[in-house]
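K.L.:
Predicted structure and sequence below. I'll ask about it afterward.
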Amino acid sequence: MSDYTSIDDVFPGPVGIVWIKDAAGDEVLRDIGAGPFSEVVAADWGQVQAALWDDEDDEDDDEEREDNEGEPRRAALFAVEGGGAVLIEPMSCVGSDTALLRRLTAPGGQALALSWTVNLHVSVTFAARGDIVATFDPMELFAATGDDPDAVAGWLDSLPVTAAEWHDNGKAAAFAIGERLTGIRVDRAWLARPHRLVIPSAPVEVERPTLFLDMQMRDLAAADPRIAALAAAPGPDKLPEIIRMAVDLALRTTGLEGDLVNEVLELLATGERGDRGAEARERLRSLHVTLRQEAQAAYERAGATGYPVPGHDTEIGRLMLRQEAVETLRHALDPDLEGAASNALSRAASTRLSQKNGDYLRHRTLTAIQYYIVHGENWL
């Protein structure tokens, strides 16, 4: 892992990278829509990046360029060495495409994917034999999931990387695991050598997959009628119910209550998101400020030092969690239902949901359903 501690200097911008073991090169290229394997164009990393903004005149492309002015083309670096392969695409989150990882590994291979965004959100996914073994943010290993949630911890424990190392430098940890998987060291020297330039195709319209829920989620749906109704017919009309359930989770775990909370619940029940909703959102902003001030006062009374930590065990921690519950309510009233569902679920997760009462699993299941509704593909 120490060989990759400066990986941010090598890749200063967003990148999607996939390390693949035991997958034929032509099959990989087929799955990303990059054309026949026989068409080889040599390029190093710098040339791949330049290809994103290639403005060479081409009369046949004039109309397309007018429609997509300022948008970069897709380009990737691809290499096969021994039984391993690496695909690197700048300005891309190819590594978060679980459908692609399932296809790449379905014949019996393995793949480790890493991607990060301009906002520095890092995602790591490992797939084997068509299954997602684990997917996670290195900063939040506790939220790691996979097709078989019970197997995720065992897979993480099998790696020569500790939880602290994932947290301190998740990118470096992923690069080290990728090298271990494929035998390919991706460093400055490797990037400077010619490999293969490929142009992945734009995503093609495919038939919408069936909603996938892992075993624990399916068991929950069988026992919870509200979840069952969502999973049976996941469509945009279910977003208001997902929002209400996200709010229920946040309120249950924090105990937040009061007239304003009751008013918001009424608005969510009636679906009103106009002037009353906007006014309630402003009052929620004020409540958030009040709770923050109360937390600061509690912090000073306790004579605490260091950073306050959200949690259920201290007065300061509980007040911080209630701030997250207020934010859940505020986002729940967003007129944009897709944004409301996504942000309300995200904020509800920050209230430290209980695993004992099943709320943590409810949140994961709601997230999977919401993602499917909005993106048309499976979260897992």
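P.N.:
Ah, there it is.
K.L.:
Please count neighbours and contacts with C-alpha atoms only from this point.
P.N.:
Noted.
K.L.:
which SS class is the most centrally placed residue in the chain?
P.N.:
When Cα atoms, centre = their mean is applied to the chain, the residue found nearest the centroid is Ser123 (5.9 Å). When classified by DSSP: H, G, I helix; E, B strand; the rest coil, Ser123 comes out as strand.
K.L.:
how close does it sit to Leu112?
P.N.:
Per Cα to Cα, to the nearest Å, Ser123 is found 11 Å from Leu112.
K.L.:
now swap in Thr135 and tell me
P.N.:
The spacing between Thr135 and Leu112, counted by Cα to Cα, is 10 Å.
K.L.:
What is the burial count for the nearest residue to Asp359 once chain neighbours are set aside?
P.N.:
Leaving aside its sequence neighbours, Asp359 sits nearest to Leu353 (Cα to Cα, 6 or more residues apart in numbering; 5.9 Å). Leu353 has 21 neighbours, counted by other Cα atoms under 10 Å.
K.L.:
this is the comparison structure:
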Amino acid sequence: MCITWCRGKSADEVARLFGGEPVDAELKTLDEAFDEASEADKDEDDDEAVRPPVILIGELGEWTVVLEPYGGQGVRPLVLQTLSEGGGRALSFKWTVNLDTIFFYAVNGLRIAGFDLLDPPARPGGDADEIEELVEDLPKSLESGLILAERITGQRLDSAWLSRRHRRMFMVNPIRHARPWLLEAAFGHPMLDSAELRPLVATAPTPDRLPFIIASALDIAMRENAPQDISDDPVVAEAMAALRDRPGAAECERLNGRLTEVAHRFRAQTTDGVRDPLARMDQFSTLNALAAAFIPDLATAAFQTVRAVRQLRWLDVETRLRLSVLAGCVHFIRKSTGAIS
């Protein structure tokens, strides 16, 4: 089940952002909505008979509450971002029978907190300073979602509210984002507004952005907490200098071959009594990324470079997300230019 709170938009606006049509709404209890959602699952063999997902929408103080018996639209980054745009706020949490749980909070179009309800952090991270105290002492249970929602909204979603009839709608037209090159998991993340990524994701990326993508991925691989001693290798030094002004195809092919040889030499050393063989594997991945940057075909070079960097062990969650954004842009460019179908 998924429950979403939104403040700053009318209930009808919220309904439409979830894909519902207010004119088709009927008053139902939560139990009735669950029954209808369950009935929809019984017709899986008949496409025409399958009902769209069910949502139940009601108001609670200044907030609009959306309940999805078997859905999860509310925790989609795009939905949260859109619900909170224009100075609004939106929060949503979801849990499943397998005890998979997630909580998200967005303010003014930016997702500022997200975490597992069964393992709430001491600090929510991101820009969520305003709810840091609210996260304290949360129980590691499903009810923590309702507790935190009440702390943020000042409204209690109690049994009386849940037992009343609210507007039931079907999600006939769920919101779709207009930027297919952008990984939806990154929607609303503050990093998209950074000086580095904003020019890349604001409009559809084109092939002229591929060198930037390669440089961004390599910057991650070569940064302070990545393996450092590979920079002492003369072939690596030559390649790093060549990156500033990408050479022609023949020189790219030569550098790619030499860097591949260096990478395999480092990999062989992982079994030669090296103190930290896993660190050597990180060096191997970094060298693979650098070698990939000189594949003559630029689109393939970008794809393979990002792919190699994503294999590094030390990457934190935000860095992995950043690389996923770069990978999504490369995929979009390759697809839009016919490099892949």
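P.N.:
Everything's here; your move. Here the structure is a predicted model, which is why all the values come from computation and not from measurement.
K.L.:
Could I get the TM-score for this pair?
P.N.:
Once the chains are overlaid, their TM-score stands at 0.58 when taken by TM-score structural alignment, normalised by the length of the second structure; 303 aligned residues with a Cα RMSD of 5.9 Å.
K.L.:
The residue nearest to Asp359 of the first structure looks like it's in a helix, true?
P.N.:
No: using three-state DSSP, the assignment for Leu353 of the first structure is coil, not a helix.
K.L.:
Secondary structure of Ser92 of the second structure: a strand, I assume?
P.N.:
Yes: counting by three-state DSSP, Ser92 of the second structure is located in a strand.
K.L.:
give the contact list for whichever residue in the first structure pairs up with it.
P.N.:
The alignment partner of Ser92 of the second structure in the first structure, by TM-score structural alignment, is Ala113. Ala113 of the first structure makes contacts with Gly16, Ile17, Val18, Trp19, Gly95, Ser96, Ser123, Val124, Thr125, Phe126, as judged by Cα atoms under 8 Å, 6 or more residues apart in numbering.
K.L.:
With respect to Ala85 of the first structure, which of the residues you listed is nearest?
P.N.:
Trp19 (5.9 Å; Cα to Cα).
K.L.:
Next one: the aligned residue in the second structure for the closest one relative to Arg198 of the second structure, how far apart?
P.N.:
Mapped onto the second structure by TM-score structural alignment, Trp19 of the first structure lines up with Trp5. To Arg198 of the second structure, Trp5 of the second structure is 28 Å away according to Cα to Cα.
K.L.:
Kindly report the same for Lys94 of the second structure.
P.N.:
For Lys94 of the second structure, the distance to Arg198 of the second structure - Cα to Cα - is 30 Å.
K.L.:
now do Leu326 of the second structure
P.N.:
According to Cα to Cα, Leu326 of the second structure and Arg198 of the second structure sit 12 Å apart.
K.L.:
And the strands in the stretch 51-200 of the second structure?
P.N.:
Here the stretch 51-200 of the second structure has its strands, by DSSP state E, counting those that start in this stretch, at 54-60, 63-68, 89-95, 101-107, 110-115, 166-170.
K.L.:
Identify whichever of the ones you listed lies nearest to Ala221 of the second structure.
P.N.:
Once the strands of the stretch 51-200 of the second structure are compared by Cα to Cα, strand 110-115 is nearest, at 25.9 Å.
K.L.:
ok, and what's touching the closest one?
P.N.:
So strand 110-115 of the second structure is contacted by 77, 80-81, 84-85, 102-106, 121, 124-128, 187-190 (Cα under 8 Å, 6+ apart).
K.L.:
By how much does that strand deviate from the first structure on average?
P.N.:
Strand 110-115 of the second structure, aligned to the first structure and superposed, deviates on average by 3.0 Å (mean Cα distance after the TM-score superposition for the first structure).
K.L.:
now that strand against strand 89-95, angle please.
P.N.:
Using axes from the mean of the first three to the mean of the last three Cα atoms, to 10 degrees, one finds that strand 110-115 of the second structure and strand 89-95 are set 30 degrees apart in direction.
K.L.:
Where do the strands of the stretch 251-380 of the first structure begin and end?
P.N.:
Going by DSSP E, counting those that start in this stretch, the stretch 251-380 of the first structure shows no strands.
K.L.:
All set now, cheers.
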